[in-house]
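> Take this sequence and fold it.
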Amino acid sequence: MIYIMKDAVKVARALSDPMRYKIMLMLARSEEGCCPVSGEVEGKPGLCNCEIMAKLGMIQSRVSYHMKELAEAGLVTEEPRGKWKMYFIKEQTLKQFMRQLSEDFKLD
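The predicted model follows:
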């Protein structure tokens, strides 16, 4: 239980930042991107860091910082493509987080 609780806190902390929450929403709702390196992995669309930069008006270092936080929480995976990186949401982590919250707070 303690290990899982630590994971839930790590995910909650990552999602508590409004910019990271926006990025997660973008990833969850993404379709094929406009960037030439965009594409799908295992049938799931992802976003290139250049698209995140453009849509949110952020510089590359800020996007990298936020993506590192999301990756460390297990919420996204990244795939290098040349000088860019593609990011994909890890649905399993979100599902596990929601299940854990439901169990911990007896929401069922």
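> Only C-alpha atoms from now on, for both contacts and neighbour counts.
OK.
> Just to check, Val76 is in contact with Lys85?
No - with contact taken as C-alpha atoms under 8 Å, Val76 and Lys85 are classed as non-touching, separated by 11.8 Å.
> In terms of neighbours, single out the busier of the two.
Between Val76 and Lys85, counted using other C-alpha atoms under 10 Å, the more crowded position is Val76 (22 against 19).
> With adjacent residues omitted, what lies nearest to the residue most central in space within the chain?
When the chain is reduced to its mean C-alpha position, the closest residue under C-alpha atoms, centre = their mean turns out to be Val76, at 3.9 Å. Spatial nearest neighbour of Val76, excluding adjacent residues (C-alpha to C-alpha, 6 or more residues apart in numbering): Ile89 at 4.5 Å.
> for comparison, sequence B:
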Amino acid sequence: MIDTVKIAKALSDPIRYKIMLMLAQSEEGCCPIPGEDDKRPGFCNCELMSALGMIQSRVSYHMKELVDAGLVTEEPRGKWKMYFINTKALRQYIEQITQDFALK
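This is a model prediction of the structure:
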């Protein structure tokens, strides 16, 4: 079960919204992590830090909010974390919002 309010709150921040757009539009794993063959679209901390011009602690804060809302999954890879969009949760959120606010 998704928490629509938590998701709405997470998406209300412009930086987190931008991160979600980046994840949704990524085409393959970009960060070369030794020994990893996973090419799913996603970003590691270092890529997000560079793209957003933020220090690691700020990126981690925003990613924690997105992970806690269920919009993003994280996987440790060596000393970094890889982040992937949770399309299932995003679709459920869209469906729930559509049901909640549909005009009848």
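> Now do the same for the residue nearest to the centre of the first structure: its match in the second structure.
Aligned against the second structure by TM-score structural alignment, Val76 of the first structure finds its counterpart in Val72.
> And for Arg13 of the first structure?
For Arg13 of the first structure, the equivalent position in the second structure is taken to be Lys9, counting by TM-score structural alignment.
> buried stuff in the one helix or strand Lys81 of the second structure maps to?
Secondary structure assigned from DSSP states H and E places Lys81 of the second structure in strand 80-85. For strand 80-85 of the second structure, the neighbour count (16 or more other C-alpha atoms under 10 Å) marks Met82, Tyr83, Phe84, Ile85 as buried.
> what separates the match of Arg13 of the first structure from Met1 of the second structure, distance-wise?
From Lys9 of the second structure across to Met1 of the second structure, the span is 16 Å (C-alpha to C-alpha, to the nearest Å).
> Just the endpoints, please. Distance across stretch 19-37 of the first structure?
Distance across stretch 19-37 of the first structure, first residue to last, is 23 Å (C-alpha to C-alpha).
> Tell me how far that stretch lies from the chain's centre.
9 Å (C-alpha atoms, centre = their mean, to the nearest Å).
> follow-up on the earlier one: which residues sit in contact with the residue nearest to Val76 of the first structure?
Shown here is Ile89 of the first structure, whose contacts under the criterion C-alpha atoms under 8 Å, 6 or more residues apart in numbering are Met24, Leu27, Ala28, Gly46, Leu75, Val76, Thr77.
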